[in-house]
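**Student:** Need coordinates for the following:
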Amino acid sequence: MKHFYLILILISGLSFAQEKKETTSIEVDFLAGNVMQHAPDLGHLVSGHPTGTMISFSKKTYGSDEWQSAYNYPDYGVYLLYQDFKNPYLGHNFALGAHYNFYFLKRRLMFKIAQGIAYTSSPYDKETNNKNKAFGTKLMANTDFLLEYKKPNLIGNFGVQAGFFFTHFSNGKIKTPNSGINTYGLNLGLNYNFDKPLDYKKDTIASKINYREPIRYNFVLRTGINESPIIGSGQYPFYHVGFFVDKRFNRKSALQLGTDVFFTNTFKDFIRYQSVAYPLKNIDPNTDYKRVGVFLGYEMFINRISLEAQLGYYVYQPYKYDIAVYDRLGLKYYFTKKIYTGFSVKTHAFLAEALEFSIGARL
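**Tutor:** Just a heads-up that it's a prediction; the model follows:
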């Protein structure tokens, strides 16, 4: 019984300590805007002005960990998103995921980055909804960016925010069709702080640390499944192998230079299909399906998590179905200083090719 009471005391102490480190808030944003027509065959999906609601539950940081003061005490938490596309083919989307809020200009300007999993009410169906070229599956990825002016505690614990939003839905071509949908527009909302704000703690020791590093060598394997543009052609695994060097300049930033080799198996059947379906194009069915690209990249280190963006160009692309420029946006998680895993989206000008799951080494 004594041990039971001791455990209760320890749990209570930990809970109290956690309350002193962070506070909790909620934000409710109302969205209204437009669908971005990023492909010629999406005109019939741009018929209305989408509306939606985003609810974000956040933990506000005050410097208990070094990364918090380095990034001006961001918030982190979970979000719920609902969007009505005002289109009979697109229907409604629901999303759940995680977010970060970063602050600028004396904490009046807030930038939200959110990533999650989405569900659509009206995916493509050959018989009942063959006009929906955007969503080939019920489940897909969701990415959101919001830039807002935020005023907390305007009346008591209630505050307001207003700004601009951008949302993206795509299954990464796991199954076609998958043109994806991007929306943009204005948002207006309320926020509420459940707790009194705490004092911010500045990490004076970390500010004296030299984060510059020598050039590091990276090897990464990215894999997953995708389907060719031909609906119902089948899903195949892909293997994207990358080698690059990076140079970390400070606490937050590193630049990258490297090369990718793409073994995308769906291209094999797609090339053969094109050679038969379009004989006047004189496509050789034995055309090499592999591609090689070179890229420049940027990595932003937060804590064990980092954000990564890369822009590449195909230097070897025998079958030129996509444009020669590709880009990649993703998250990485470091198990150790040398081993990491990640998740990224590879696209060609807003048209997703693959959702990549990766394992890599930084030496």
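
**Student:** only C-alpha atoms for contact and neighbour calcs from this point on.
**Tutor:** Will do.

**Student:** which residue ranges form the helices in the chain?
**Tutor:** All helices of the chain, identified by DSSP state H, fall at 2-21, 66-70, 266-277.

**Student:** which other residues reach the longest one?
**Tutor:** If I follow you right, that is helix 2-21. Thr61, Tyr62, Gly63, Ser64, Leu198 (CA atoms under 8 Å, 6 or more residues apart in numbering).

**Student:** List the contacts of Trp118.
**Tutor:** Not Trp; residue 118 is Ala. Taking CA under 8 Å, 6+ apart, one finds Asn93, Phe94, Ala95, Leu96, Leu139, Met140, Ala141, Asn142, Phe169 in contact with Ala118.

**Student:** give the contact list for the fourth one.
**Tutor:** Looking back up the chat, that one is Leu96. Counted by CA under 8 Å, 6+ apart, Leu96 has contacts Val78, Tyr79, Leu80, Leu81, Gly116, Ile117, Ala118.

**Student:** Gly77 versus that one, what's the distance?
**Tutor:** 11 Å (CA to CA, to the nearest Å).

**Student:** And for the second one?
**Tutor:** As defined by CA to CA, Phe94 lies at a distance of 17 Å from Gly77.

**Student:** just the fifth one next, same as before
**Tutor:** Per CA to CA, Leu139 is found 22 Å from Gly77.

**Student:** need the longest strand for this structure.
**Tutor:** Of all the segments of type strand in the chain, defined by DSSP state E, the longest one is strand 139-155.

**Student:** mind listing the strands for the stretch 201-350 of the chain?
**Tutor:** 216-227, 235-248, 253-264, 291-301, 305-316, 325-334, 339-348 (DSSP state E, counting those that start in this stretch).

**Student:** Any idea which of the ones you listed gets closest to Leu186?
**Tutor:** strand 325-334 (23.8 Å; CA to CA).

**Student:** What is that closest one packed up against?
**Tutor:** Contacts defined by 3 or more CA pairs under 8 Å, 6 or more residues apart in numbering; DSSP states H and E place strand 325-334 against strand 305-316, strand 339-348.

**Student:** Determine the set of other helices and strands touching the last one.
**Tutor:** The contact analysis (3+ CA pairs under 8 Å, 6+ apart) places strand 339-348 against strand 325-334, strand 351-362.

**Student:** Please identify the deepest-packed of those.
**Tutor:** Most buried of the helices and strands packed on strand 339-348 by mean neighbour count (mean count of other CA atoms under 10 Å) is strand 351-362; its value is a mean of 21.

**Student:** tell me the angle that strand makes with strand 216-227.
**Tutor:** 140 degrees (axes from the mean of the first three to the mean of the last three CA atoms, to 10 degrees).

**Student:** possible to save the helices and strands packed on strand 325-334 as TSV with mean neighbour count?
**Tutor:** Below are the helices and strands packed on strand 325-334 laid out as TSV (neighbours: other CA atoms under 10 Å):
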stretch	mean neighbour count
strand 305-316	18
strand 339-348	18
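
**Student:** next up, for comparison:
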Amino acid sequence: KCYSQTDSLKNHSAFFIQSNFMVGKIVANYSDFPKSTGRKTLYLDFGFYDNRKNNSTSRYYNFPASGISLSYSSLGNDSVFGREMDLVPFIDFNACHQLKNSFHFRFGIGASYFTKHYNRITNPTDEPIGSSVTWAFEAFIFQNVFSSKHLQVKAGAGFLHSSNGHTQLPNFGINSAMLSLSFQYFTKPITAQQTIVDRTIPTDRTLHFILQSRFGIGYHEFGGTTGPTGGPKKLVYTESISGGLILKQHVKLRLGFSYRFYEHYYEYILRNPLATMENHPEKILSAHPVWNSSALTFIGSGEFLYNHFGLDLEGGINISKPFYHNFNRLYENDAQPFYFLKSFFATRMGLNYYFISAQKNPKNNFFIGAHINANFGQADFSELSCGYVFRVK
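**Tutor:** Predicted coordinates for the structure are as follows:
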């Protein structure tokens, strides 16, 4: 049962160590996917359970837990995949107002290292992983099945994903469906009373209007998911301007526009001055090489703010992306509806770090971020960015 209760005890963030045992299956995402006998993963987490009752962010997220996880995985085919090691920052949101019998949602974004990856001569079947270092994503739901002052035992299920964000081809990625059993040990005892969120304390419901500007530098290899491999890497430059509001100091919603310039597109147009637009054969790309190498997108974003960090999810509608039609003919050959979805919708997901905690509601704030960008659901490029947020009201 999930309920709230007033507790006068003073609380602080509690340090914990957590072991997480996972078993599951790698889900094939193309017809000739290498065989796997199953996936086994061991996690070791170090983090803090944020049960500060006088902290609005802690109460808003029902005393979340956050930290860093180290993991080691056997992927069921050592000759092709090798082994995987991950380093992933994570956050664990409690859906209830206490720990006992609670449901949890865990999300993490970090990095993976593979002991083997694609090589056209020595490992040509490992098309899921094109590089030794990739992005790592995790999303899980847990049920707390046992609680004591020092130990929490949780059972759950979820999804693991690793791919390099189109920085080195091929890049199908590895998707895994997993079952999990975890043991969370608190180094200092925590009573049941200390885990109950006090809902009698008023929540700040003020709306704050903001303006935001962001500059990003992306990095990718020119080609489709399967190749060609071994090509040069080029940059993607992004400038984004948006406005929106922050709800309760914890959720940021934005609308705006972004402009991107692709070096790979520009270089192709200069090398092929007579190339025409795939969807408008009467128009020559080299007549306006900069614009035809660009993308203009209407964007919408939702970002969950937790102290200095933001989990950023962005979607967009391409107003103009002229070269994508040629890119599809050269490397993808997608039929409808996939061609329409990839050419029309842009997506972006990642983490931001704010120099001033969102809880302080600063007038001016700066941030840095790391994101993966995609054409609908297919990776386009990996990106580092910096930005500025101005609170209008």
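
**Student:** Tell me how the two chains score on TM-score.
**Tutor:** With the length set by TM-score structural alignment, normalised by the length of the first structure, the two chains reach a TM-score of 0.83; 339 aligned residues with a CA RMSD of 3.1 Å.

**Student:** Looking at the second structure, name the residue matched to Phe135 of the first structure.
**Tutor:** By TM-score structural alignment, Phe135 of the first structure lines up with Ile129 in the second structure.

**Student:** which residues sit in contact with its match?
**Tutor:** Per CA under 8 Å, 6+ apart, neighbours of Ile129 of the second structure: Phe81, His117, Tyr118, Ser163, Asn164, Pro170, Asn171, Phe172, Gly173, Ile174.

**Student:** What of Ser73 of the second structure?
**Tutor:** So Ser73 of the second structure contacts Arg39, Lys40, Thr41, Leu42, Arg83, Glu84, Met85 (CA under 8 Å, 6+ apart).

**Student:** cool, Ala70 of the first structure as well?
**Tutor:** Neighbours of Ala70 of the first structure in contact, by CA under 8 Å, 6+ apart: Arg251.

**Student:** Kindly state which residue of the second structure is aligned to it.
**Tutor:** Using TM-score structural alignment, Ala70 of the first structure sits opposite Tyr60 in the second structure.

**Student:** quick one: contacts for the residue most central in space within the second structure?
**Tutor:** Against the mean C-alpha coordinate of the second structure, by CA atoms, centre = their mean, the closest residue is Gly350 at 4.0 Å. Listed by CA under 8 Å, 6+ apart, the contact partners of Gly350 of the second structure are Ile109, Leu311, Asp312, Leu313, Gly369, Ala370, His371, Ile372.

**Student:** For the residue mapped onto it from the first structure, which non-adjacent residue is closest in space?
**Tutor:** Under the alignment (TM-score structural alignment), Gly350 of the second structure maps onto Gly330 of the first structure. Spatial nearest neighbour of Gly330 of the first structure, excluding adjacent residues (CA to CA, 6 or more residues apart in numbering): Ser344 at 3.8 Å.

**Student:** Now which residue in the second structure aligns to that neighbour?
**Tutor:** In the second structure, Ser344 of the first structure lands on His371 (TM-score structural alignment).

**Student:** I figured its match hits Asp380, correct?
**Tutor:** No: His371 of the second structure lies out of contact with Asp380 (CA atoms under 8 Å); the separation is 11.0 Å.

**Student:** now the aligned partner of Leu211 of the second structure in the first structure, nearest residue through space, not along the chain?
**Tutor:** Superposed on the first structure with TM-score structural alignment, Leu211 of the second structure falls opposite Tyr217. Nearest non-adjacent residue to Tyr217 of the first structure, counting by CA to CA, 6+ apart: Val245, 4.6 Å away.

**Student:** For the one you found, list the residues it contacts.
**Tutor:** Ile215, Arg216, Tyr217, Asn218, Gln256, Leu257, Gly258.

**Student:** One more: Thr41 of the second structure?
**Tutor:** Phe21, Met22, Val23, Ser71, Tyr72, Ser73, Ser74.

**Student:** re the thing from before, turn the contacts of helix 2-21 of the first structure into JSON lines, including distance to Gln18 of the first structure and neighbour count.
**Tutor:** Shown next, in JSON lines, are the contacts of helix 2-21 of the first structure (distance: CA to CA, whole Å; neighbours: other CA atoms under 10 Å):
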{"residue": "Thr61", "distance to Gln18 of the first structure": "11", "neighbour count": "24"}
{"residue": "Tyr62", "distance to Gln18 of the first structure": "11", "neighbour count": "22"}
{"residue": "Gly63", "distance to Gln18 of the first structure": "12", "neighbour count": "21"}
{"residue": "Ser64", "distance to Gln18 of the first structure": "10", "neighbour count": "17"}
{"residue": "Leu198", "distance to Gln18 of the first structure": "12", "neighbour count": "14"}
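
**Student:** Looking at those residues, spot the one nearest Gln317 of the first structure.
**Tutor:** Thr61 (47.0 Å).

**Student:** Can you tell me, leaving aside adjacent residues, what's nearest to the equivalent of that closest one over in the second structure?
**Tutor:** Structural alignment (TM-score structural alignment) places Thr61 of the first structure against Asp50 in the second structure. Distance criterion CA to CA, 6+ apart; nearest residue to Asp50 of the second structure, sequence neighbours excluded, is Ser13 at 4.4 Å.

**Student:** Could you do Ser58 of the first structure as well?
**Tutor:** Nearest one to Ser58 of the first structure, counting by CA to CA, 6+ apart, is Gly77 at 4.3 Å.

**Student:** can you pull the contacts of the one you found?
**Tutor:** Here Gly77 of the first structure is in contact with Ser56, Phe57, Ser58, Lys59, Ala98, His99, Tyr100 (CA under 8 Å, 6+ apart).

**Student:** Show me which pair in these is furthest apart.
**Tutor:** Lys59 and Ala98 (11.5 Å).

**Student:** Now list whatever residues contact both of the two.
**Tutor:** Tyr76, Gly77.

**Student:** Read off where stretch 93-104 of the first structure ends up in the second structure.
**Tutor:** Under TM-score structural alignment, the match for stretch 93-104 of the first structure is residues 84-95.
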